[in-house]
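>>> need a 3D model of the following:
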Amino acid sequence: MARSALNDTTRPDETNANRAGLGIAIVLWVGLAVSLLGDNFYRVGLTWDVTASGGAARATALGAAMAIPMAVLGLFAGTLVDRWNHPATMIVTDLLRAAVVGVFGLLYIMSSQPAFPLVLVFAALLAGSGACFTPAFQAWLPDLFPDRERLIRFDALFLTTISGIGVVGPASAGLLYPVLGLRGLLLFDAVTFGVSAVAIWYVVRHHAKPAAALTSAPEPRPPRPGLVSGTKEGLGYIFGNPVLRAQFTVFPVMECAAYALMFVLPLYLIETGQAESWLFGALLAANAAGRALGAWLLVRSPLRHRRGVVLAGNFLTQGLALALFCALHDPVLGLVAFALMGLPAGASQVALSSWVQTDVDRKIRGRVFGTLTTFVLWFMPFGPVIFGWVSTSFGPRWAVAIIAATFLGGGALIAASRAVRSLR
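Presented below is the predicted three-dimensional model:
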């Protein structure tokens, strides 16, 4: 095979790059898909278990514990990612998360109802240990696929795959929870983190420049900024760009409400007489199915060249769909509403991610991704607290209705930005 490649006079470098790109995509597909399946098992299982057994107060505490580490550490994650090697960071992160969630599972083996403060500690540890993974992955992806068109297609493939697993994961977790219990779901998640680490290691070993992948940067870089100065650079870039500024001055509030919905939804189902783990998982799965379809439509339709329209209509559409869910107390129509919420969310995720990857300088890309992630996550701990209080004081139905109104208001502000609407 090596000899034929050397004797080929028709651009052998391009041929080898095509083959390497396909192999990398397949291996990353497997690693990320398996890991995301485990993440869904953990998220659905733990949220339902804590909410069903402890009510709104414990759901509020769990939501805050899972969000605070990401909100705090995410502020510096992008700068750290720019200082460290990207694939090495991802591998170490996966191994650390495998250890944390493995011990978490053993805790539930020793006791079916561990002390709740201990549960909060492990939930916070698992959230904090993964703060650098997404910025590292997003910053590494353009190095694996330097061609712009391939980058957009592979990015859409990964995001669609994640959303696809998001369909299978919550639905399966809701069905398996009564059978395996939370302990089984946690141990499965620990194994999947190990699979992801092995997949990333394989990609590094078989990349075009494996020797440099873990030991050095592919090209000379300017002096590394400090944590504070690097974070300031990311903030300065975001607020100096009209497209990013218009969205991420609104996104924190939107994500605060969206994150709270994960913990309010079980309370809503219990109040309306639909206290079934399978329905909770099915609603999340329907939303993920909508996300997958939305990402696919963005790549395969003229919307690919009208990304601004997608970003402008994202939260407006989600707000209308959630309002429909509140008005119609029917499981089937609820699944349809959650799927409709996912459509614009998936399309806008690919639109924004591809735009940042292709239009932001790679030297600052990690800082921008990390800072964007921080802005998305910063207000998230307040979501369960605020809407948990609304659920306790006025009922879960009011909490869901206010979340829908929040989407509509924030979506209107984003849609009012000409810079966002005109984005191609």
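>>> every contact and neighbour count from this point should use C-alpha atoms.
Fine.
>>> any idea which helix is longest in this structure?
Counting residues, the longest helix found in the chain (DSSP state H) is helix 12-83.
>>> other SSEs contacting the helix or strand following it?
Scanning forward in sequence from helix 12-83 by DSSP states H and E, the next helix or strand is helix 86-110. Under the contact criterion of 3 or more C-alpha pairs under 8 Å, 6 or more residues apart in numbering; DSSP states H and E, helix 86-110 touches helix 116-129, helix 133-144, helix 148-206.
>>> follow-up on the earlier one: and the angle from the longest helix of the chain to helix 133-144?
If you take axes from the mean of the first three to the mean of the last three C-alpha atoms, to 10 degrees, helix 12-83 sits at 150 degrees to helix 133-144.
>>> and helix 12-83, what does it pack against?
Using 3+ C-alpha pairs under 8 Å, 6+ apart, helix 12-83 sits against helix 2-7, helix 116-129, helix 133-144, helix 148-206, helix 227-240, helix 251-271, helix 362-377, helix 382-394.
>>> of these, which is nearest residue 66?
helix 116-129 (5.1 Å; C-alpha to C-alpha).
>>> want to put them side by side, so please do this one too:
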Amino acid sequence: MGFSKSRPLFSSAARRLSASPASYLLCRSWQHQPKFCPASTLAASEPVGASLSAANISIERTAAPKEKLPPTKLVFGHTFTDHMVQIPWNDTDGWLTPKILPYQNLSLDPATCVFHYAFECFEGMKAYKDSNGSIRLFRPDKNMDRMSKTAARICLPTFDHDALIKIIAELVKLDGDWIPSERGYSLYLRPTLIGTQASLGVAPPKSALLYVIMSPVGPYYPTGFKAVKLEATDYAIRAWPKGVGDRKLGANYAPGILPQRMAASRGFQQNLWLFGDEGYITEVGTMNAFFVFQLPDGKLELATAPLDGTILEGVTRDSILALARERFDKDKWVISERKFTIQEVADHAKAGTLVEAFGSGTAAVVSPIKEISWRGQPIAVPLQAGKETGMVAEQMAQWIAEIQYGEVEHPWSVLLN
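You can find the predicted model right below:
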């Protein structure tokens, strides 16, 4: 397939952990015409009190540690560790003291704005144990950047990225014995930011709470890859241009459940989200989508939808693109971020030039696809002989896991001291 394993990794890439506000916020010009303006122009003139700091973390250890399940009994997102982070914010004082507390319920007024107007965003990231028992985070700077952009888009406070990574690192180290040592297991981290002002009225919240919870998880495919069947979906739309499909908002997820249940009732595991009369491919379920095509000149193309505002800026997506550009033979591969349609996929399948397809995301890393139903007709997606995956998906899963578990030293893998 033209992989070039001899090429070096990104040995000189430095992680940028400083705060970065959202790229754009909806605002109005002096002519009262809606437009998008750089968030930094607002942040520079609006005092927000104290910045988020990791220097004064308060830690309260639990007096009643939970019993840990055997790794083989773990169900994704059902078991949670002993501790959590809570960091309040208000528009007068800014960020208050970060606290690591025993895992506990939140107490919120029924009028709290998160319940009524969806002032909520979150991230999904993981911590891993390497063969030496050391703990590693995978590209946390990317998660912090995306979360800060999402927060700014819905008028929640942004934060210093490096400070939040340090706070999360203290939580992970405190509950580090919750991370199973077996290869394939990890600790799923869920940083969440909600508006907490108790009032009925659509306005920027004057108070907020950033909290982090953690859940030990097993391999997404414990017995090996299981390729999925998709239903190409155009009767419902996941996201649209100039909307918030590129932000990790809780409000983006609930509307996708009904179409997924409808697809499941017809025997499909997920939706392949299409957009517009042209049927542009955007995402698969809650994952980014990749397709491999053979081109007329004999080259292979790894294609995924562009970051045009309708798809999430996936950390795994970015990792796959970066590794492909670094390690694939440039004489044999074209790496594309472009618009393409379900009709193009169907044409490639008919011509025998559809090579493979897969989704990418934090939970599964890659999810191979074996069939797409479009207008009631199946589009068969090739797999490797005797396997439930294509070659590119398999290779990417291996390369990324080697970095995540510290088997290959790489700046994406952040070692916690």
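>>> what's the TM-score once they're superposed?
Laid over one another, the chains give 0.26 as their TM-score (TM-score structural alignment, normalised by the length of structure 2), with 175 aligned residues with a C-alpha RMSD of 7.0 Å.
>>> ok so, going back, deepest in the core, which of the helices and strands packed on helix 12-83 of structure 1 is it.
Comparing those by mean neighbour count (mean count of other C-alpha atoms under 10 Å), helix 362-377 comes out on top with a mean of 24.
>>> what is it packed up against?
Helix 362-377 of structure 1 packs on helix 12-83, helix 133-144, helix 227-240, helix 242-248, helix 251-271, going by 3+ C-alpha pairs under 8 Å, 6+ apart.
>>> go with 6 Å
Applying 3 or more C-alpha pairs under 6 Å, 6 or more residues apart in numbering; DSSP states H and E, one finds that helix 362-377 of structure 1 contacts helix 12-83, helix 133-144, helix 227-240, helix 251-271.
>>> for residue 189 of structure 1, find the nearest of those helices.
Closest of those to residue 189 of structure 1 is helix 12-83, at 4.0 Å (criterion: C-alpha to C-alpha).
>>> gap between that closest one and the chain center?
6 Å (C-alpha atoms, centre = their mean, to the nearest Å).
>>> got the angle for it vs helix 116-129?
Here helix 12-83 of structure 1 points in a direction 130 degrees away from that of helix 116-129 (the same axes, to 10 degrees).
>>> tally of neighbours for the spatially closest residue to residue 183 of structure 1 that is not a sequence neighbour?
Nearest non-adjacent residue to residue 183 of structure 1, counting by C-alpha to C-alpha, 6 or more residues apart in numbering: residue 105, 4.9 Å away. Residue 105 of structure 1: 20 surrounding residues under other C-alpha atoms under 10 Å.
>>> contacting residues for residue 105 of structure 1?
By C-alpha atoms under 6 Å, 6 or more residues apart in numbering, the contact set of residue 105 of structure 1 is 183, 186-187.
>>> cutoff 8 Å now
182-187 (C-alpha atoms under 8 Å, 6 or more residues apart in numbering).
>>> in CSV: these, plus distance to residue 292 of structure 1.
Output for these, formatted as CSV (distance: C-alpha to C-alpha, whole Å):
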residue, distance to residue 292 of structure 1
182, 27
183, 29
184, 27
185, 24
186, 25
187, 27
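>>> nearest to residue 170 of structure 1 among these?
Closest to residue 170 of structure 1, out of all of those and judged by C-alpha to C-alpha, is residue 185, at 11.3 Å.
>>> so which strand or helix has the residue nearest to residue 315 of structure 1 when sequence neighbours are not counted?
Among residues not flanking residue 315 of structure 1 along the chain, residue 411 sits closest, at 4.5 Å (C-alpha to C-alpha, 6+ apart). Element membership for residue 411 of structure 1 (DSSP H and E) is helix 396-415.
>>> need the next SSE after that helix, C-terminal direction.
Using DSSP H and E, the helix or strand that directly follows helix 396-415 of structure 1 along the chain is helix 418-421.
>>> touching, residue 48 of structure 1 and residue 277? I think so.
Yes. The pair residue 48 of structure 1 and residue 277 qualifies as a contact (C-alpha atoms under 8 Å) at a distance of 6.8 Å.
>>> among these two, which residue is more densely surrounded?
residue 48 (26 against 23).
>>> returning to that earlier point: to residue 109 of structure 1, which of the helices and strands packed on helix 362-377 of structure 1 lies closest?
The minimum distance between residue 109 of structure 1 and those falls on helix 12-83, with 14.1 Å, by C-alpha to C-alpha.
>>> got the angle for that closest one vs helix 251-271?
Going by the same axes, to 10 degrees, helix 12-83 of structure 1 makes 90 degrees with helix 251-271.
>>> before we move on, back to that, what is the burial count for the residue nearest to residue 315 of structure 1?
So residue 411 of structure 1, with other C-alpha under 10 Å, has 24 neighbours.
>>> give me the distance between it and residue 297 of structure 1.
Residue 411 of structure 1 is 21 Å from residue 297 of structure 1, where distance means C-alpha to C-alpha, to the nearest Å.
>>> what does residue 80 of structure 1 give?
Separation of residue 80 of structure 1 from residue 297 of structure 1 (C-alpha to C-alpha) stands at 34 Å.
>>> the more surrounded of those two?
The neighbour comparison of residue 80 of structure 1 against residue 297 (other C-alpha under 10 Å) goes to residue 80, with 25 against 17.
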